[in-house]
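A.B. asks: structure for the following, please:
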Amino acid sequence: MLEAHDLACLKGDRLLFRELAFCLQAGDLLRVAGPNGVGKTSLLRLVTGLALPEAGEIRWQGASIRREREAFHRELLYLGHAPAINDLLSPLENLRFACAAAGDDSDEASCTRALERIGLADQLDLPSRVLSQGQRRRVGLARLFLSARRALWVLDEPFTALDVNAVADLAQALSEHCAGGGMVMLTTHQDAPFTRTPRVLDVGAYAC
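C.D. replies: Below you'll find the model as predicted:
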């Protein structure tokens, strides 16, 4: 279970939101909504421990993520808005490196299957600098197919630059993760054909 209690977020000298609270349990799909600039990405950074709240606390399985940081991060997969890939490496090399660094399954066969599923079968060995924006995005998203053991997936705009078929496949993968007892928290400006109805957390309701 992931819980947020009375969160406040300060960005620079501006208080984005305060008294924000939610609870995410096994099987939940939570869509973080609100207008641009309200603090959606900032909230994800608080949830993942990449930033500290001005007030309030985030708990994983009842314990503060600040006190149980390592245990929490073993259960977390976070994919930010920008694709974190090396332009000099191929998609296959990038994926194997990212998985190995995170301690996930990174053998060549598994990574190849993940990239093929995300639509990069013909780009496996190309240098990533020649990929389109959507293809670069898919390299990072392929990690989802290798991280089922991580209970909590936190994703910032995962559908950006994907075509209709890729959006549908990704929505199915997220729904399947929740159906298996996982949790997904994401931001998105796009409608996606989820097979599980997302709950919505409107950050704008807590804006200052």
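
A.B. asks: drop to CA atoms for contacts and neighbour counts, all remaining ones
C.D. replies: Will do.

A.B. asks: ok, now which ones touch the residue positioned nearest the centre of the chain?
C.D. replies: Taking Cα atoms, centre = their mean, the centroid of the chain lies closest to Leu155, which sits 2.0 Å from it. Shown here is Leu155, whose contacts under the criterion Cα atoms under 8 Å, 6 or more residues apart in numbering are 78-81, 184-187.

A.B. asks: and which of those is nearest to Ala121?
C.D. replies: Closest approach between the contacts of Leu155 and Ala121, by Cα to Cα: Leu79, at 21.5 Å.

A.B. asks: okay, now that closest one: neighbour count?
C.D. replies: Neighbour count of Leu79, defined by other Cα atoms under 10 Å: 19.

A.B. asks: sticking with the nearest residue to it once chain neighbours are set aside, tell me its helix or strand.
C.D. replies: For Leu79, the nearest residue in space outside its immediate sequence neighbours is Leu155; the separation is 5.0 Å by Cα to Cα, 6 or more residues apart in numbering. Taking DSSP states H and E as the criterion, Leu155 maps to strand 152-156.

A.B. asks: next SSE after that strand?
C.D. replies: Next in sequence after strand 152-156, counting helices and strands by DSSP H and E, comes helix 164-179.

A.B. asks: mind listing what's buried in that following helix?
C.D. replies: For helix 164-179, the neighbour count (16 or more other Cα atoms under 10 Å) marks 166-167, 169-179 as buried.

A.B. asks: to compare against the first, here's another:
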Amino acid sequence: MTQLRTGVIANCAREDQRLLTPARLEVDEIACRRGTQLLFEHLTFEVAPGQVVWLRGQNGRGKTTLLKLAAGLASPDRGRLLRDGVPVRSSASHQQQLIFIAHANALKEDLTVREALAFLQCIHGRRCDAATVDAALDSLGLRTRRQTMVRMLSQGQRRRVVLARLAVEDQPSLWLLDEPFDALDTDGITRVNALLLAHVHRGGNVLLTSHLSVDPKLRPVELDLDRFAARMPA
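C.D. replies: The predicted structure follows:
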């Protein structure tokens, strides 16, 4: 614990600072299974540079599973997921450059807010120096919480810490976000929407799930997974 407190910010990984080219995510005729249950099939769409695609559908339809497929963390039952024509699971650049923020915040309870964000940045190979971390926290309204222990935070504040990862990004990468607005108040939602808008303006693309409405300024393309639900035999 002492080693982490003294070194997590100073000895962080160095992110490759080369300017990225906006990428296109292509989903081609995929089917997805959970155990023996086929969740959806014949799903084809793309997430183009500068585009937000909003995944919708009933609980259990496979929205989170689809995000994991897009991240290359699992393989579809059928079909392909490609980044600029290369399968996502075999694309090193895809794994290195995307941002995947899951529904669970996965913060370490015994770290301060500053340490927790620096740790997340470090393990994902992103900038995690003190100035970068503090600026990111400030952008999510957490300036006065930098030294607060994670275990003392509300759920909304914890969500802000995790989403502060987005404030560090300045490249047109792919963001995969699972319920990013969950537990946020109006101020938090406004701050996250500002980050999303800046991201699409620089050519970044976003695939997200949300039970709340997505800001129309983002011009989201809605994709309802219920339309692709596997049909049960009569």
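
A.B. asks: coming back round to it: and the residue nearest to Leu79 of the first structure, what pairs with it in the second structure?
C.D. replies: Using TM-score structural alignment to pair residues, one finds that Leu155 of the first structure aligns to Leu177 in the second structure.

A.B. asks: from Leu207 of the second structure, how far out is that match?
C.D. replies: If you measure Leu177 of the second structure against Leu207 of the second structure using Cα to Cα, to the nearest Å, the figure is 6 Å.

A.B. asks: shared neighbours, the two?
C.D. replies: With contacts defined as Cα under 8 Å, 6+ apart, the residues shared by Leu177 of the second structure and Leu207 are Leu67.

A.B. asks: quick one: the helices in the first structure, in order.
C.D. replies: Along the first structure, counting by DSSP state H, helices occupy 40-48, 69-74, 91-102, 108-117, 133-141, 164-179.

A.B. asks: reformat those helices as a markdown table; add distance to Arg196 of the first structure.
C.D. replies: What follows is those, written out as a markdown table (distance: least, Cα to Cα, whole Å):
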| stretch | distance to Arg196 of the first structure |
| --- | --- |
| helix 40-48 | 21 |
| helix 69-74 | 25 |
| helix 91-102 | 27 |
| helix 108-117 | 21 |
| helix 133-141 | 20 |
| helix 164-179 | 6 |
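
A.B. asks: between those, which one is nearest to Ala192 of the first structure?
C.D. replies: Closest to Ala192 of the first structure of those, according to Cα to Cα: helix 164-179, at 6.2 Å.

A.B. asks: what stretch of the second structure does that closest one fall on?
C.D. replies: Taking TM-score structural alignment as the measure, the second structure aligns residues 186-201 with helix 164-179 of the first structure.

A.B. asks: which residues of the second structure does stretch 39-57 of the first structure align to?
C.D. replies: Under TM-score structural alignment, the match for stretch 39-57 of the first structure is residues 62-80.

A.B. asks: need the residues that contact the matching stretch.
C.D. replies: Looking at what lies outside stretch 62-80 of the second structure - Cα under 8 Å, 6+ apart - the contacts are 27-33, 39-40, 55-57, 81, 87-89, 94-95, 98, 100, 176-178, 207-209, 225.

A.B. asks: in that stretch, what's buried?
C.D. replies: 62-72, 75-76, 79-80.

A.B. asks: which one of those residues sits closest to Asp129 of the second structure?
C.D. replies: Taking Cα to Cα as the measure, Asp129 of the second structure sits nearest to Ala71 out of the buried residues of stretch 62-80 of the second structure, at 26.0 Å.

A.B. asks: do you know how far the closest one is from Arg89 of the second structure?
C.D. replies: Taken as Cα to Cα, the spacing of Ala71 of the second structure relative to Arg89 of the second structure amounts to 8 Å.

A.B. asks: repeat that for Gly125 of the second structure.
C.D. replies: As defined by Cα to Cα, Gly125 of the second structure lies at a distance of 18 Å from Arg89 of the second structure.
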